[in-house]
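Trainee: I'd like to go over a predicted model; first the sequence, then the structure.
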Amino acid sequence: MGAGRHPREPTTMAGLGWLHLSDLHVGTTGTLWQRPQYREEIERDLVWLRDRVGAFDVILVAGDLAATGTETEYGVVTEVLASLQDFLARLGPRPALLAVPGNHDLVRAAAGVAPKPATWETKREVFFEDHKHPFRRAVTAAFTPFLQWIERWHRERPGNVEVALRKGLLPGDFVATITK
């Protein structure tokens, strides 16, 4: 867990406050955030961080939100992150959430045939140029539950800052412009 802003920076400045998380690995049984004995400790840490650096405008999740990338797990990811977002909203403005997928956020069975290292060198240019290439379709299929989840999240749970997204070439790849 990381937080943006220098610890000595006054909390009254109009900077952008962010909370960085990664490797949540939420399975069907949830995470430590959902266990009362750990949640209280995590909440105390988040209050301490807020008091030191100010409110969080954005939660950045750097991959591995789910354990195996299934649609069912993303239902639990929604519960976990919505609860976190709501808790942080009680401490200050409601933070927006930006997330990129990691290797646990894909459904491996959906990936189909993966490129072999020997053939990757010859297929790389075609992979990036042809959106209909079988390997590109396999990658997109593997990340479909994540993509559906993140689109729903942005539609249903916006934060206090304006976030404009421009999709990139691969699933989960984007450029974000944040206006506060």
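Mentor: Alright, I've got the coordinates. Numbering: from 1, shown residues only.

Trainee: contacts, neighbours, all on C-alpha from now
Mentor: Noted.

Trainee: elements contacting the helix ranked longest in the chain?
Mentor: The longest helix of the chain (DSSP state H) is helix 71-91. With contacts taken as 3 or more C-alpha pairs under 8 Å, 6 or more residues apart in numbering; DSSP states H and E, helix 71-91 sits against helix 144-156.

Trainee: put this next to the previous one:
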Amino acid sequence: MSQSKDRSEVRWLHLSDLHRGAPGGEARWKNAKSALLEDMSARAKDYGSPDLILFTGDLAFKGIEAEYALVDRTLKEVKEAVGGDPVVVPVPGNHDLARPRPKSIIVKALQSYHADYDVRQSFIGAERDYIEPLERAFGAYHSWWEQIKRDWADQKLDFESECLPGRLA
């Protein structure tokens, strides 16, 4: 995994809120991409390639599969710019899900998550009535995440997924 010669240091690149697939997003990405990738490449030359790419929140815009194809393309470009073989560590954001109807029971439960002990316990205990709607909402993210997990396994990285997307141990 490590590009760092000194095993006591870890280099990372932090990306967030790319919102791939957002209306007008391709034009914005096209305008910013060259300068951003050139800067990433220069930093990697100055300091070394990152060991990790921390991709925290809002990779996609509406949480649909086509957007994750754009995420993959973007990550490929970033990896080419920084070199090495960084491990991608994604954490989904509020745009990485296909939103359920505002009046759905799962939305109501989530709105009371912090105030209602029983609701929290139901999510923590992975009760199917609560988890299945979340799995559907994060379906495209989850499919994309499966490839990331295979990459991790290929690199012999150990991890444990929990019931909620983005929760790792």
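Mentor: Right, received. Where do you want to start? Here the structure is a predicted model, which means the values were calculated and not measured.

Trainee: TM between them?
Mentor: The TM-score (TM-score structural alignment, normalised by the length of the second structure) is 0.77; 159 aligned residues with a C-alpha RMSD of 2.9 Å.

Trainee: hang on, the earlier thing: so the longest helix of the first structure versus helix 144-156, what angle?
Mentor: 30 degrees (axes from the mean of the first three to the mean of the last three C-alpha atoms, to 10 degrees).

Trainee: in helix 71-91 of the first structure, what's buried?
Mentor: 71, 73-78, 80-81, 84-85, 87-89, 91 (16 or more other C-alpha atoms under 10 Å).

Trainee: beyond it, next helix or strand please.
Mentor: strand 96-100 (DSSP states H and E).

Trainee: quick check: end-to-end length of stretch 61-68 of the first structure?
Mentor: For stretch 61-68 of the first structure, the separation between the terminal residues is 16 Å (C-alpha to C-alpha, to the nearest Å).

Trainee: got the contact list for that stretch?
Mentor: 20-27, 73-74, 77, 97-108 (C-alpha atoms under 8 Å, 6 or more residues apart in numbering).

Trainee: could you tell me how far whichever residue in the first structure pairs up with residue 58 of the second structure is located from residue 142 of the first structure?
Mentor: Matched across to the first structure, residue 58 of the second structure falls on residue 64, judged by TM-score structural alignment. As judged by C-alpha to C-alpha, residue 64 of the first structure and residue 142 of the first structure stand 14 Å apart.

Trainee: also residue 136 of the first structure?
Mentor: 10 Å.

Trainee: list the buried ones in the longest helix along the second structure?
Mentor: If you go by DSSP H, the second structure has its longest helix at helix 25-47. For helix 25-47 of the second structure, the buried set under the neighbour-count rule, 16+ other C-alpha under 10 Å, comprises 33, 37, 40-41, 43-44.

Trainee: could you do stretch 164-177 of the first structure as well?
Mentor: Neighbour count says stretch 164-177 of the first structure has 171-172, 174 buried, by 16+ other C-alpha under 10 Å.

Trainee: same deal with stretch 82-100 of the second structure?
Mentor: 82-98.

Trainee: what do you get for stretch 121-136 of the second structure?
Mentor: 122-123, 130-131, 133-135.

Trainee: and for stretch 108-115 of the second structure?
Mentor: 109, 113.

Trainee: so what touches it?
Mentor: Counting by C-alpha under 8 Å, 6+ apart, 119-120 sit against stretch 108-115 of the second structure.

Trainee: make it 10 Å
Mentor: 102, 105, 107, 116, 118-123, 130 (C-alpha atoms under 10 Å, 6 or more residues apart in numbering).

Trainee: show me the two of those residues that sit farthest apart.
Mentor: Taking C-alpha to C-alpha as the measure, these span a maximum distance of 22.3 Å, between 102 and 121.

Trainee: show me the buried residues of stretch 121-136 of the second structure that map onto strands.
Mentor: Among those, no member falls in strands (DSSP state E).
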